[in-house]
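1. My questions are about this predicted structure, shown below with the sequence.
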Amino acid sequence: METLDTNSSKVKPKLIVLGAGESGVGAAVLGKQQGFEVFVSDSSEIKQGYKEQLKNEGVRYEEKRHTIEEMQTAGLVIKSPGIPETAPVIKYLREKGIRVIGEIEFAAQYTKAKTICITGSNGKSTTTMLTYHILKKAGLNVGLAGNIGKSFALQVATEKFDIYVLEISSFMLDDMYDFRADIAVLLNITPDHLDRYDYKMENYANSKFRITQNQRSEDVFIYCQDDPETLEGLKRIKINASMYPFSLKEKVAQGAYLNEQNEIIIKVPNHENFIMSINDLALQGKHNVYNNMASGIVAKVWELRNETIRESMGDFVNIPHRLEHVSRISGIEFINDSKATNVNSVWYALESLPGKIVLIMGGVDKGNDYNMLKEMVQKKVRGIVCLGKDNRNIHNAFEEDTEVIVNTATMSEAVQIAYHIAQKGDTVLLSPACASFDLFKNYEDRGDQFKAAVREL
C-alpha cells in the first residue's frame, strides 16, 4: 500500500510525475523540455537506468515514498497508469483539487502528429505492431508508443514523427480527458482488470469507449461487429466519427468481413476493395483474422496501396511473449504466451493451436471467470500445470475437465513436469490467464524464465 511521507520542505508550484517507469520518465523529460519545474516521485525503488536518465536531465526525484509537502505544491500531476484511484497519494491530490492526468494526455499537447489509437482486452499489442509494420513498410514517418516500446512523451520530446501508432490500455484511457484520436480502434471488450472497476463490466466497457471521446466527424472509429460488449456500448455511447466495423460473421457495407472463400474483404468509400486469403496471413488463428482486419482498415483509410498491405500482412513477425515459438524437443512444441494475462487471451491461444496441449497457467488472479475455457480445455488440454502461489480457482474450475492438474512453485519445475506429461505431437503452452507479480517481475520476466527453462531440458 502506498503511503504519504511528511518529511520535506516546501517548493514552488511544479509538475509532479508519479511513477518513474517508462511513461513517467518520458513525461519528466518532456516536461523539463517544455519549461516545467519537474519532480518525480515513486513509492517503489526506481530502476538504475531510469535514475541515470533523470540525473542526466537534471530532474529531482524521490523513491520509496510520496512526500506530502512536495505534493502540496503541484500545479499539475502526471500519474503512472498502474497507480489506482484508491492509492492514498491520488486521494490526497483529488481532495486538494490538483489536476491529475496521464502521460498520453500530457504528451499529445506538444505534437501535431496524427494518432492511431488501439485498445481492446485482447490483441491490442499485436494489432498495434502490425499497424505500425504496415505504415512503416509503406514509407511513412511513423512512431510506435503507448503501452509498448519507448514512451509517447519521450518520443514527442526527442523525435519528429508525422504519425504515432499508440497501444492504449484502459488504465491509460482513465487518465485521458481532452485527448482526441484521429483513428480509434476498439478490438473487443472481455472481462479484465475488473478489480479496478468495482467488478462491474459496464464500468470497464465505459473505460474502453473513452478511446472515442472528443472524436469529430472527420475522424475514424474501427470496431468489432461480432463483439457483444462493444455492441452494448454503442447503444449508450454516441460516436461522432465515421464508423468502420469488422466481422467474421456477416457482410458489412463498409469496413471488413470474411467472404465464403475465406478471404478478407475491406471496403472503404472511394477506394478499391482489398482482398486477401486468410491462408496467406503471417498470423494464423481466428483472433488474428480480426487483428488483420482492424489493421487493414487503418491502412485503407490511410490510402495505402493494396500490394503494400498484402505484403505486410504476409511477412509480419509477432511480438515476443505472444504465441512465440520457443523450441521443439522430442516432437513436442514449446510456445511462450506469457503476455496472455486474462482468460480470453488463453482461449484465443488454445483456439489457434493444433493437437493436444499441456497448459501452464496461474499467477495473480484478477477476478477471472474460467467458464469460457471449460469446453476448450475438455477438447484440447491433456493436462494443466499450475504456476502461482494460490491455484485454488484453477483447480475448482477444471478438476472435472482434464485428467491432470499439478501445482508447481518455480518455472523450471513447471516446464519439466509439463514436458513429462506431454506426448509426441503435443504443445506445451505457457498461457497464464493471470498477472505475473506473485513469482515474477512482469510478464516479460515470466516468459524469459520459461524460455530459459525449456532450453535446459
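-> Noted; the coordinates are in hand.

2. all contacts plus neighbour counts: C-alpha atoms, from now on.
-> Will do.

3. Let me know the next secondary structure element after the lengthiest helix in the chain.
-> In the chain, ranked by residue count with DSSP state H as the criterion, the top helix is helix 286-301. Under the assignment DSSP states H and E, the closest C-terminal helix or strand after helix 286-301 is helix 306-315.

4. right, and the helix or strand after that next one?
-> Using DSSP H and E, the helix or strand that follows helix 306-315 in sequence is strand 324-329.

5. which strands and helices sit next to that following strand?
-> Of the remaining helices and strands, those touching strand 324-329 by 3 or more CA pairs under 8 Å, 6 or more residues apart in numbering; DSSP states H and E are strand 332-336, helix 443-455.

6. Tabulate those (a markdown table), appending distance to residue 134.
-> Formatted as a markdown table, the helices and strands packed on strand 324-329 follow (distance: least, CA to CA, whole Å):
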| stretch | distance to residue 134 |
| --- | --- |
| strand 332-336 | 25 |
| helix 443-455 | 25 |
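
7. got a list of contacts for the longest helix of the chain?
-> Residues from elsewhere that reach helix 286-301, judged by CA atoms under 8 Å, 6 or more residues apart in numbering: 123, 126-128, 130-131, 134-135, 183, 185, 187, 222-224, 244, 246-248, 255-257, 264, 266-268, 271, 278, 283, 306, 309, 313, 348, 351-352.

8. Below is structure B, check it against A:
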Amino acid sequence: MKGLVAILGGGESGVGAAILAQKKGYEVFVSDLGKIKEKYKDVLSNYKIGFEEGYHSEEKILGAELVVKSPGIPETAPLVKQLKEQGTPVISEIEFGGRFTSAKTICITGSNGKTTTTLLTYHILQKAGLNVGLAGNVGKSFAWQVAEENFDVYVIELSSFQLDGMYEFKADVAVLMNITPDHLDRYGYDMQNYIDSKFRILQNQSANDYFVYCADDEVIQKEINKREIKPVQLPFGLGEAAGPGAGVRDNRIIINFNQNQFSMSILDLSLQGKHNTYNSMAAGIASMVLKIRDEQLRESLSDFTGVEHRLERFLKVHGIEFINDSKATNVNSSWYALESVHKPVIWIAGGVDKGNDYTMLQGLVTNKVKAIVCLGKNNAKLHEAFGDCVADIVDASSMEEAVKAAYYLARNGDTVLLSPACASFDLFENYEDRGNQFKKEVRNL
C-alpha cells in the first residue's frame, strides 16, 4: 500500500480525487470542515473511503504524504499553512488527475466567458465524434473521470484557485479569455498576483503546444510583452487576423490555422453579442488545433444552445422580460450583461463583494438602468456607487422580495436583469441556487 493521501473538502472535486487515489493504491482519507452532501457521503461509503465532516483531524492530515485541497479553501487557511511549512505537497484535484492520464487537454481560463467557451468547445468536439470529457469548474470531477472513464481529450474550465494548486500539469491548448479584477480578496488586493495566477495556464508548455488568447485585452497584451512565451501563439480579437488566430472582417469571423482558413458570418453564430463573438472565436481556434473539419465547426457554432444562468432569457410577464444572469459574479460580467440589453433595465445586483470597483459600470447604469434592486446582506457599496445614477435604488433581503420589487418597478417593454456582479454565498448556496430561486419567483408572479 502506498502512503496516505489526505483530501481537504468533500465536494465533487474532493470525492473524485479520493476515488482516483484509492484506485492508484493509496490509503485515502477525506476531511471537510463543513457538511458533506448526502450524495457524496453515499459514494465515499460505497467505495469504503474514510471521511469526517465538521472538523479536521489535524494530526492525521499532517501525517499525509500528499494533500489534495478543494479550490474553495484559501492558501491562508491555518492547516494549509502548517502543511506547507512542514513541506507536505498541497495540490489541486486537476493536478492530481493530470498525473494519471496522457489524454490531450484544452484548458480554458479567464475572468469571464470561460464556462460558455468551455461548453461550446466541448459541444464542437463531441458533435465531431471525438471521445471527449468535460471537467474542471463544469461537468464531473476531472480526477473521477481519469479514474473511471477513458477519454482521449478533456476540455477543462480552470479558475485561478485551481491553477494556484497546479505545478507539473500541462495544457496542450491553453485558452486565456480575458483578465479583469476578480477575487482580489484572495490575492491580497494585488492585481498582479491575480494576473500571475491566470498565467499559470501556460506553465510547462513547450513549442509544441498552443496558447489561444484575446488580443484585445490590454492586461494580457501587456503581460505577454513582459514574458517569454514558448507555445505557438494564436490570438483572437475583433480586428482583422493578420496571421494565425482569429479576427473579424466584413461581419464574418475568420480563423487562420496551419494554412487553413475558416470563415462564417457573425449573424449565423448561435451566441450573439460582442462577448460571445470572442467565446466563439476561442472555441473555434481550439477546435481547429484538434483538426475539426470546417463544416462540423460551422454547424456546432450555429446550433449551440448556451449556458444556464448566463444571460438566460427566461420569461416574459406582462410584457416585462426577465433575464437570469446569476453567473455574473464580477463587475466585468455585469458590464457585458448591461451592454447586451437594449431596453430600460431594472437591475438586481449585490451579494458578497470581492473588492469590486463599480466605476466602470456607472456610464452604462446612467444610460440604461431605471432602478436597482440590491440583493445582499450589505448593500452600502452599491448605494454609494449608483445612488446618483438612478432614480430608484431599493434593498431586498430575499429573492422573493427582490423579484417582487423589480416587477413593481418595471413597466411593459422593460427588462428585469439579475446580474449580481458579486458572489452568492451570503444568501444562497451558489450562483446556480441563486439563479434557480430567481426563476422560481418569476414563475410565481
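-> Here it is on my side, so go on. Fair warning: this is a prediction, and the values are worked out from it, not measured in the lab.

9. now, which of the contacts of helix 286-301 of structure 1 lie within strands?
-> Counting by DSSP state E, the contacts of helix 286-301 of structure 1 place 183, 185, 222-224, 244, 246-247, 255-257, 264, 266-267 in strands.

10. ok, back up a step: residue 204 of structure 1 is nearest to which of the helices and strands packed on strand 324-329 of structure 1?
-> Closest to residue 204 of structure 1 of these is helix 443-455 (CA to CA; 22.0 Å).

11. Please find the angle between the direction vectors of the closest one and strand 324-329.
-> Here helix 443-455 of structure 1 runs at an angle of 10 degrees relative to strand 324-329 (axes from the mean of the first three to the mean of the last three CA atoms, to 10 degrees).

12. Taking strand 332-336 as reference, get the angle to helix 443-455 of structure 1.
-> Angle between the axes of helix 443-455 of structure 1 and strand 332-336 is 160 degrees (criterion: the same axes, to 10 degrees).

13. What spatial separation is found between whatever residue of structure 2 lines up with residue 191 of structure 1 and residue 191 of structure 2?
-> Under the alignment (TM-score structural alignment), residue 191 of structure 1 pairs with residue 181 in structure 2. Distance, residue 181 of structure 2 to residue 191 of structure 2, by CA to CA, to the nearest Å: 7 Å.

14. Kindly report the same for residue 327 of structure 2.
-> 22 Å.

15. neighbour count winner among the two?
-> Taking other CA atoms under 10 Å, residue 327 of structure 2 and residue 191 do not tie; residue 327 has more neighbours (28 against 16).

16. check contacts around whatever residue of structure 1 lines up with that one.
-> Per TM-score structural alignment, the equivalent position to residue 327 of structure 2 in structure 1 is residue 339. Each residue near residue 339 of structure 1 by CA under 8 Å, 6+ apart is listed here: 321, 322, 431, 443, 444, 447.

17. could I get those as JSON lines with distance to residue 228 of structure 1 and neighbour count?
-> Below are the contacts of residue 339 of structure 1 laid out as JSON lines (distance: CA to CA, whole Å; neighbours: other CA atoms under 10 Å):
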{"residue": "321", "distance to residue 228 of structure 1": "28", "neighbour count": "24"}
{"residue": "322", "distance to residue 228 of structure 1": "25", "neighbour count": "21"}
{"residue": "431", "distance to residue 228 of structure 1": "24", "neighbour count": "29"}
{"residue": "443", "distance to residue 228 of structure 1": "28", "neighbour count": "20"}
{"residue": "444", "distance to residue 228 of structure 1": "31", "neighbour count": "16"}
{"residue": "447", "distance to residue 228 of structure 1": "31", "neighbour count": "25"}
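
18. Quick check: the farthest pair among those residues?
-> Greatest spatial distance among the contacts of residue 339 of structure 1 (CA to CA): 431 and 444, at 12.5 Å.

19. list residues touching both of the two?
-> Contacts common to residue 431 of structure 1 and residue 444, judged by CA under 8 Å, 6+ apart, are 338, 339.

20. Give the aligned range of stretch 78-87 of structure 1 in structure 2.
-> Going by TM-score structural alignment: stretch 78-87 of structure 1 matches residues 68-77.

21. correct me, but residue 190 of structure 2 touches residue 184?
-> Yes. The criterion here is CA atoms under 8 Å, and residue 190 of structure 2 meets it with residue 184 at 6.5 Å.

22. more neighbours, those two?
-> Set residue 190 of structure 2 next to residue 184 and count neighbours by other CA under 10 Å: residue 184 wins out with 17 against 12.

23. So for stretch 438-457 of structure 1, what gets flagged as buried?
-> Residues of stretch 438-457 of structure 1 classed as buried by neighbour count (16 or more other CA atoms under 10 Å): 438-440, 443-451, 453-454.

24. and it, how far from the chain's centre?
-> Centroid displacement of stretch 438-457 of structure 1 relative to its chain, using CA atoms, centre = their mean, to the nearest Å, is 19 Å.

25. who's in contact with that stretch?
-> Under CA under 8 Å, 6+ apart, the answer for stretch 438-457 of structure 1 is 321, 326-327, 334, 336-339, 363-364, 388-389, 410-412, 415-416, 430, 435-436.

26. Just the buried ones among the residues you listed, please.
-> Buried members of these, scored by 16+ other CA under 10 Å, are 321, 326, 334, 336-339, 363-364, 388, 410-412, 415, 430, 435-436.

27. Strands - which of those land there?
-> Among these, the members found in strands (DSSP E) are 326, 334, 336, 430.
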